[in-house]
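S.K.: Got a sequence here, can you build the structure:
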Amino acid sequence: MNRDKRFWLQMKEDLLKVAPELGIDKVGITTAEPFHELKERLIRHRERGHESGFEEPDLDLRTDPSLHLEDAKSIIAIAVAYPSKLKNAPVSEPGKRRGILARSAWGEDYHQALRRRMAKLSEWILERVPEAKLVSMVDTGALSDRAVAERAGVGWSGKNCSILNPELGSWMYLGETITNLPLPPDSALPDDCGDCTLCIDACPTGALVGPGQLNAQRCISFITQTKGFIDDEMKLKIGNRLYGCDTCQIVCPVNRKIDIRHHAELLPDPEVVKPLLRPLLSMGNREFREKLGSSSAAWRGRKPIQRNALIGLGNFRDAESVPDILTVLRADPRPELRESAAWALGRIGTAEALDGLREAREGEESAEVLASIDRALERTDGQ
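M.R.: Below you'll find the predicted structure:
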């Protein structure tokens, strides 16, 4: 590419100006150098058993941009803000208890929203430099979005492991485009967390084991997305969360009063993001796709959402939901749901719930479900 430094500097300035028209709230540029320090942290993270299991297993792919684009020179990091407040939130009440989706699952699936913006960004670049090479990633890509955003000056890495920006807080989606263009890099922002440890102190499960250190195996956000059995301790901690957890972001002082709502497709539907729990239990795949299919919460299917709905009803001790929960315990083919139903009935503890547990025990074959029934009956017998 036969262009001088002034061309690339001007192109960067033009990109910053056009970003809002592309639906992008923040842009930062960094080099395509490997993330050596990150790789060392990831090795220690793995050795401690703190990975979630959702990550790309190849640490080189997560830390070396040149493995995704051979002649990579720069990375363009972008951020798109999403809302943090739920307007006209429906009320949760006995018999009509509700769950909650994390803010990152409000509105349209952010993967789609960001991919459209990054496609527009690529189109804008190619109009000016037709020979440009571009590889874009959003969350599901191997490269670490947060490491790129931090080095590109989009924000600093907070103690809650989120990227924090003075104007957007951590309420933002991240993506990046690796390119062979030699764009002038930005400087990283200074860490402004100071001595604050509110996020670490507020974590419901102690998953934040230190500043910027997360044990994903104890993180509610990750646990709600798993498909298997959840131990009783974590069921209590989950509360009525159906997908994700925002506690460490809600308590962050940087996030206070930040509620950016100028992207229409990211605005939440209150009935979708704070849904009634009982109808979720009998929801089929088609209805699930119709109600939640456009949200990023749908990526794991309906089983985790339905399991978490059972846990929520148990934590609410919602006696009116006992018939619905008993239907799951008696007839659902999925042992993970029957096990959670048994736990919920034990938490509710009414005569109807306990009789249902005893009845279900006679025909149950799953060892995990039988153990859950026995624990539930032991707890109530001892009360």
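
S.K.: From here on, just use CA atoms for contacts and neighbour counts.
M.R.: Noted.

S.K.: what helix or strand is Val27 on?
M.R.: Per DSSP states H and E, Val27 falls inside strand 26-31.

S.K.: how about the helices in the stretch 1-150 of the chain?
M.R.: 5-18, 36-47, 59-63, 110-128, 145-151 (DSSP state H, counting those that start in this stretch).

S.K.: Please name whichever of those is nearest to Ala216.
M.R.: helix 36-47 (9.8 Å; CA to CA).

S.K.: Does the closest one pack against any helices or strands, and if so which?
M.R.: Under the contact definition 3 or more CA pairs under 8 Å, 6 or more residues apart in numbering; DSSP states H and E, helix 36-47 sits against helix 59-63.

S.K.: Distance from the chain centre to the helix it packs on, please.
M.R.: The chain centroid and the centroid of helix 59-63 are separated by 21 Å under CA atoms, centre = their mean, to the nearest Å.

S.K.: same thing with stretch 101-109?
M.R.: Distance, centroid of stretch 101-109 to centroid of chain: 8 Å (CA atoms, centre = their mean).

S.K.: swap in stretch 374-383?
M.R.: On CA atoms, centre = their mean, the centre of stretch 374-383 falls 35 Å from that of its chain.

S.K.: To compare with the earlier structure, here is another sequence to fold:
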Amino acid sequence: MTADALSDTLRQTGLRHGLVGFGVCSVEPFGAVRSEMGRRIELGLAGRPRFTYTDPVVATEVSRSFPWAERLIVGSVAYLPAAGTPGPAAPDTGRVARFATVDHYQPLRTGLIAVARQLEESGHRSEVLADDNRLVDRAAAVRAGVAWWGKSTMALAPGFGPWLLLGSVVTDAVLPVSTPMVRDCGTCVACIPACPTGALDEEGVLDATRCISYWAQTPGFIPRDIRRAWGDRLYGCDDCLEACPPGGRLAEGAGSMNGRIDLVELLERSDEELMDTYAHFYVPRRDARFLRRNALVALGHNGTRRAIPVLIRYLESPIAVLRGHAAWALGRIGGKDGRVALERARSIETDPTVVDELEAAARLSEGR
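M.R.: Predicted coordinates:
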């Protein structure tokens, strides 16, 4: 089989198994991307190094992990309309970003695995990379003509906008490479003012330390200015995606209700139940305290009197980060029961960070 014929067979295989985008690119280092990652790290825009930022050299140089590689076959899947919509805010509930309503990476893996098997049947090596720190998947997608870089830093494609998940198959097959898209966002900057924290303060540059999605996946105390912009989010943030015109039609067609969670019920479940239900979430150290922390912040925005008893119980948690965020939520909700609980907790608290949270919450609750 010729290289052109094999490439066409692989494309048909991928599309038949659910991929909506398919392209091939070289494995030359992504030098410009590596330099930009280094610049963001130096300026503090990347936050705590993780994911591809753990080792930008490995993530931008395929041959570091796969010395035998000749090509990257890049595939994409759209998770809308299947992911649905969380609908309007509702008391005591939180929303999950659409990419995480279920494990939407599974259809992507299915398509990529089918491509990899076809390669192996043709006598070539292959390895699937999906949500893998060894590759900056957006850079590969742009080079392979599957997407273009958006000003939101997301990868965008015609008809799908940013509602895509990306992955690749590394192979030693010397396939013809695809032509990159001749596209960009033009004069559109809709995503930039849509960000609730101003994390997109420069076109094409994300300040991760101001991004709600970043903090939803980061251990420790969430800064109060981020909490104030948090809204009813439990995990992730879709605001810049929802503002993106190329994805508008797909978002409008996602009418089924999905991704809205009862936060009071969540906070009453065991760690084992939470980690089983949300196994596909990236939760730091697989520790449910950080998912609980996110829920506490969301309750600070739309919690009702129904939430107050569980918040008061969390003031007695042995975990400081939960006591502190429960205090913040109670301060936001206000009410006599909450104020009394905050005063009682302050009288016995010894952790200085939590003491500060309790005192700030008491001031916040005045008049509420």
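
S.K.: Could you tell me the TM-score of the two chains?
M.R.: After superposition, the two chains reach a TM-score (TM-score structural alignment, normalised by the length of structure 2) of 0.92; 365 aligned residues with a CA RMSD of 2.4 Å.

S.K.: Which part of structure 2 matches the strand holding Val27 of structure 1?
M.R.: Under TM-score structural alignment, the match for strand 26-31 of structure 1 in structure 2 covers residues 21-26.

S.K.: mind giving me JSON lines with the helices of the stretch 1-150 of structure 1 and columns for distance to Leu168 of structure 1 and mean neighbour count?
M.R.: Compiled in JSON lines, the helices of the stretch 1-150 of structure 1 are given as follows (distance: least, CA to CA, whole Å; neighbours: other CA atoms under 10 Å):
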{"stretch": "helix 5-18", "distance to Leu168 of structure 1": "16", "mean neighbour count": "14"}
{"stretch": "helix 36-47", "distance to Leu168 of structure 1": "24", "mean neighbour count": "13"}
{"stretch": "helix 59-63", "distance to Leu168 of structure 1": "25", "mean neighbour count": "20"}
{"stretch": "helix 110-128", "distance to Leu168 of structure 1": "16", "mean neighbour count": "17"}
{"stretch": "helix 145-151", "distance to Leu168 of structure 1": "13", "mean neighbour count": "24"}
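
S.K.: Of all those, which one is nearest Asp332 of structure 1?
M.R.: That would be helix 110-128 among the helices of the stretch 1-150 of structure 1, by CA to CA, at 31.8 Å.

S.K.: what's the angle between that closest one and helix 5-18?
M.R.: Here the directions of helix 110-128 of structure 1 and helix 5-18 differ by 140 degrees (axes from the mean of the first three to the mean of the last three CA atoms, to 10 degrees).

S.K.: what residues are up against the aligned partner of Lys159 of structure 1 in structure 2?
M.R.: Aligning on TM-score structural alignment places Lys159 of structure 1 opposite Lys151 in structure 2. Contacts for Lys151 of structure 2 (CA atoms under 8 Å, 6 or more residues apart in numbering) come out as 185, 189, 191-192, 203-205.

S.K.: which of the residues you listed count as buried?
M.R.: 185, 189, 191-192, 205 (16 or more other CA atoms under 10 Å).

S.K.: Now intersect those residues with the helices, please.
M.R.: 191-192 (DSSP state H).

S.K.: Let me have the buried ones among the contacts of Lys151 of structure 2 in JSON lines, extended by distance to Val174 of structure 2.
M.R.: As requested, the buried ones among the contacts of Lys151 of structure 2 are arranged in JSON lines below (distance: CA to CA, whole Å):
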{"residue": "Cys185", "distance to Val174 of structure 2": "32"}
{"residue": "Val189", "distance to Val174 of structure 2": "39"}
{"residue": "Cys191", "distance to Val174 of structure 2": "38"}
{"residue": "Ile192", "distance to Val174 of structure 2": "40"}
{"residue": "Val205", "distance to Val174 of structure 2": "34"}
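
S.K.: From Pro335 of structure 1, how far out is the aligned partner of Gly220 of structure 2 in structure 1?
M.R.: Aligned against structure 1 by TM-score structural alignment, Gly220 of structure 2 finds its counterpart in Gly228. As judged by CA to CA, to the nearest Å, Gly228 of structure 1 and Pro335 of structure 1 stand 9 Å apart.

S.K.: do the same with Gly158 of structure 1
M.R.: Where Pro335 of structure 1 is concerned, Gly158 of structure 1 sits at a distance of 39 Å (CA to CA).

S.K.: thinking again about what came up before, average offset between the match of strand 26-31 of structure 1 and structure 1?
M.R.: The superposed stretch 21-26 of structure 2 is, by mean CA distance after the TM-score superposition for structure 1, a mean 0.7 Å from where its aligned residues fall in structure 1.

S.K.: Please say which position in structure 2 Ala353 of structure 1 maps to.
M.R.: By TM-score structural alignment, Ala353 of structure 1 lines up with Gly338.

S.K.: what do we get in structure 2 for His45 of structure 1?
M.R.: In structure 2, the residue matched to His45 of structure 1 (TM-score structural alignment) is Arg40.

S.K.: residues touching the equivalent of Leu69 of structure 1 over in structure 2, list them.
M.R.: In structure 2, the residue paired with Leu69 of structure 1 is Phe66, using TM-score structural alignment. Phe66 of structure 2 is in contact with Val170, counting by CA under 8 Å, 6+ apart.

S.K.: quick one: which of Gly228 and Pro335 of structure 1 has more around it?
M.R.: A direct count of neighbours by other CA atoms under 10 Å for Gly228 of structure 1 and Pro335 places Pro335 higher, at 20 against 14.

S.K.: Now do stretch 274-289 of structure 2: everything it contacts.
M.R.: 100, 102-103, 217-219, 266, 271, 290-291, 319, 322.

S.K.: make it 6 Å
M.R.: Residues from elsewhere that reach stretch 274-289 of structure 2 (CA atoms under 6 Å, 6 or more residues apart in numbering): 103, 217, 271.

S.K.: Buried ones only from the residues you listed, please, as a ChimeraX command.
M.R.: In ChimeraX, the members of the contacts of stretch 274-289 of structure 2 classed as buried (16+ other CA under 10 Å) are selected with the following command:
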select :217,271
